[in-house]
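[1] Next one to model:
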Amino acid sequence: MLILEEMQARGHESLTLLHHAPSGLKAALAVHSTVLGPAIAGVRLREQDEELAVRGALALSESLTLKAALAGLNYGGGACVLMMPEAGVDDPHAREALFRALGRQVRPLATRAVLTEDIGVTPADIAFVAQETPATLGMNTDTSAITGYGVYRGMKAAARFALGAESMRGVRVVIMGVGAVGRALAAHLHREGARLTVADDRPERAQALADQLSGVDVVSCGSALDVPGDILAPCGFGHSIHSADVSRLQCRLIAGGEHHPLTRRGEEAVKEAGIVYMPDFAINSAGLIAAATGADMNAAAEQVYQIVSRITHVAEQYSKPPSVVARRMAERRIELIGSLGRA
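    Okay, here's the model as predicted:
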């Protein structure tokens, strides 16, 4: 599918390519919706080519629209995906230059997009952005830790629906991706007595977590989908579960911190397989809530718990998949509040 066709199909408003040669800035800024307010754009930094960066920004920004709407925030959804500069960003001055260049490039868009941290980006990086534009959030918030705790609380609410109880003691959970969010989730689950299996595309990171937490099994990313478990928690970069691999799954619930782990086709395959899927935009919003409202970790995670509980209640009442219910709830708020027009 061509990029403009994909934008039209998803309902995107704009896609901006950013470039600043001296700092090595190459980025794609996608704005999916500003119906509820300026688009909160998660900023990601990783090694990838141009096409992956653009398509990643489009997918992530749509997810952010639904997430903000479902969380009751007066923001739309956006995403800014940075390609890693050829020289890297190990030099602190180079990192400062990269993020200040980003801030200066997006400054004219301040009424449409607000930048906050995502994978590979720290609050300190957003502070650099904030030196060039006022349109930032979260530079004083540990969003990864808060998101991880929110996923844990949301997982408990989803487990009550899918497994019949919200206790994690003895529950087998497979975590795919143990970056900052995955590690935080693992720590909370381990503390409650869950039986954990972890995988990461950097095997040494998974092993380091297993060395830190007793009784944790480590498997390769390629075999993680084959591990028997009650819950599969994708916490990677996106699209961890391909439609063709759904038949390999041996879980009853998919609930994790990763944005768009499944395509729409994958969601259909999961539904046909009888697996409950709690979508990313419903369960991984605690960090966004904290950054946008100033809520502390407990308050933000409790809001996620209540959101997931409301979704599962409606899903049970009307015999609908939670993923369908969650999307409709988000779209309904956008329709209703959007109909009021601009203040």
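
[2] When you work out contacts or count neighbours from here on, use the C-alpha atoms and nothing else.
    Noted.

[3] tell me the SS of the residue most central in space within the chain?
    To find the centre residue of the chain, average its C-alpha atoms and take the closest one (Cα atoms, centre = their mean): that gives H259, at 3.6 Å. Following DSSP: H, G, I helix; E, B strand; the rest coil, we place H259 in the coil state.

[4] In this structure it contacts D280, no?
    Yes: in this structure, H259 sits in contact with D280. The criterion is Cα atoms under 8 Å, and the distance is 5.4 Å.

[5] Identify the contacts common to the two.
    Taking Cα atoms under 8 Å, 6 or more residues apart in numbering as the contact rule, H259 and D280 both touch S63.

[6] From M168, how far off is the residue nearest to the centre of the chain?
    In this structure, H259 and M168 are separated by 23 Å, where distance is defined by Cα to Cα, to the nearest Å.

[7] Check A210 too.
    For A210, the distance to M168 equals 18 Å [Cα to Cα].

[8] what's the answer for A97, then?
    Distance check for A97 against M168: by Cα to Cα, it reads 44 Å.

[9] Check T147 too.
    With distances defined as Cα to Cα, the gap from T147 to M168 amounts to 18 Å.

[10] So which residues make contact with stretch 244-251?
    Applying Cα under 8 Å, 6+ apart, the contact partners of stretch 244-251 are 225-232, 266, 269-270, 273, 275.

[11] Using ChimeraX, define a selection of the buried residues within these.
    Buried members of the contacts of stretch 244-251, identified by 16 or more other Cα atoms under 10 Å, are gathered into one ChimeraX selection as follows:
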select :225,226,227,228,229,230,231,232,266,269,270,275
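
[12] and for comparison, fold this next one:
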Amino acid sequence: MDVLNQMQLDNHEQVNFFHDPKTNLKAIIAIHSTELGPSLGGCRMMEYESEQNALFDVLRLAKGMTYKSAIAGLKLGGGKSVIIGNSKTNKTDELLEKFGEFIDSLGGRYITAEDMGMNVKDMEIIKRKTNHVTGLAKDLGGSGDPSEVTSYGTYMGILSAVKFKLNKDNLDGLSILVQGLGNVGMKLIAYLAKHDINLFVSDIDADKVSDCVSSFGATPIAEKDVYDLDANIYCPCAVGATVNDKTIDRLNFDIIAGAANNVLENYEKHGNILFRKNILYAPDYVINAGGVINIYNELGEYNKIDVFKQVEKIYDNLLNIFVESEKQNIATNIVSDLLAEKIINEHKNDKIRI
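    Okay, the predicted model is just below:
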């Protein structure tokens, strides 16, 4: 693995590899930036085809967290961690405690939270060994499961995209596909279902699909048919890279706006293709910022009403990006990157002047 060159490509500050022989913990923590504050980002536990794939995943996720926090106006940098293993069969209290020790050894440069394959209970176990953890249960001073806030922010982003693209103030009459029926996807559907929509759902878990069919009158879509569906809005809410070389020519949506991270497999290439196809893309790290806004507020005096008010700003943040994209005639994801970098560079310049 050519780690240093990969770090240099996107200016990552630090990458740490951890292994504990006793618990067989294999983990990577990537810190992209601490310019605006300590790096914060969730821990993802999953099996990877190779360690190279795990490194690629954690590096781009960490960078996304930097940009996400910058645009959301948070005093945080960007980081991310991955534990390589099966979250159902390899996860033990001892492994999570050892991971907590590794986080603690970084002296607060990285703060963890939950992500795919991890949950609030896991954060409680990690906290036994470090205070650099958020997304905790309410009885431990946290706010509990952040998926409600993430889904609400995604819903705000969808409303923003619909206003810009279709000039509508509601979702009535629209067809919407939600791919991925985890905690965020299901809560997002609850918000979407307040409108008179034609709902399509897709997930590898047949029971979750059945629940949506019975609870919301949704139409199930097989995974192989997702990218050929004729619908207004595609909401990816599971794994990333679903917009790739194999799927992008098949897409016929007006809008892509979902809670998944790293939706574009090739960030610049696929963002530009969507722009040329006149498909409005809501940059993932802007639309799904509700979760990081929520856990950031755990670091101070947590007030749920204030958190939801902050999350509602996602609507305007995206609208500004859409307008600027149209004005400059460049893809929305490039506009959002430029905006995030401007915020970070202005902070650097302010420190120099001081």
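
[13] I'd assumed F99 was in contact with I126 of the second structure.
    Yes: in this structure I126 of the second structure lies within contact range of F99 using Cα under 8 Å: 6.9 Å.

[14] residue contacts, D245 of the second structure?
    If you count contacts by Cα under 8 Å, 6+ apart, then D245 of the second structure has H270 around it.

[15] Distance-wise, check it relative to I273 of the second structure.
    The separation that D245 of the second structure has from I273 of the second structure, given Cα to Cα, amounts to 10 Å.

[16] Now N297 of the second structure: which helix or strand?
    With elements taken from DSSP states H and E, the one containing N297 of the second structure is helix 290-298.

[17] For that helix, name the packing helices and strands.
    Under the contact definition 3 or more Cα pairs under 8 Å, 6 or more residues apart in numbering; DSSP states H and E, helix 290-298 of the second structure sits against helix 147-166, helix 304-311.

[18] Comparing the helix or strand that comes right after the last one with the first structure, how large is the average distance?
    If I follow you right, that is helix 304-311 of the second structure. Tracing the chain C-terminally past helix 304-311 of the second structure and defining elements by DSSP H and E, one meets helix 313-328 next. For helix 313-328 of the second structure, the mean distance from the matching residues in the first structure following superposition reads 2.8 Å, by mean Cα distance after the TM-score superposition for the first structure.

[19] Quick one: list the elements packing against the next helix-or-strand element following helix 313-328 of the second structure.
    Helices and strands here follow DSSP H and E; after helix 313-328 of the second structure, the next one along the chain is helix 332-353. Using 3+ Cα pairs under 8 Å, 6+ apart as the contact criterion, the secondary-structure elements in contact with helix 332-353 of the second structure are helix 51-71, helix 267-276, strand 280-281, helix 313-328.

[20] Identify the residues contacting stretch 52-62 of the second structure?
    Contacts to stretch 52-62 of the second structure, defined as Cα under 8 Å, 6+ apart, come from residues 1, 7, 12, 28-32, 41, 48, 78-82, 84, 261-262.

[21] could you redo the last one with a cut-off of 7 Å?
    Residues from elsewhere that reach stretch 52-62 of the second structure (Cα atoms under 7 Å, 6 or more residues apart in numbering): 1, 30-32, 41, 48, 78-82.

[22] Then stretch 142-159 of the second structure?
    The list of residues contacting stretch 142-159 of the second structure from outside it, by Cα under 7 Å, 6+ apart, reads 120, 134-138, 170, 183-184, 187-188, 191, 257-259, 287-291, 294, 298, 311-312, 314-315, 318.

[23] Next: stretch 199-210 of the first structure.
    If you take Cα under 7 Å, 6+ apart as the criterion, stretch 199-210 of the first structure is touched by 175-178, 198, 216-221, 224.

[24] Kindly reformat these as TSV containing secondary structure and neighbour count.
    Rendered in TSV, the data for those read as follows (DSSP: H, G, I helix; E, B strand; the rest coil; neighbours: other Cα atoms under 10 Å):
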residue	secondary structure	neighbour count
I175	strand	29
M176	strand	28
G177	coil	27
V178	coil	25
V198	strand	27
V216	coil	18
D217	strand	17
V218	strand	21
V219	coil	19
S220	coil	15
C221	helix	18
A224	helix	20
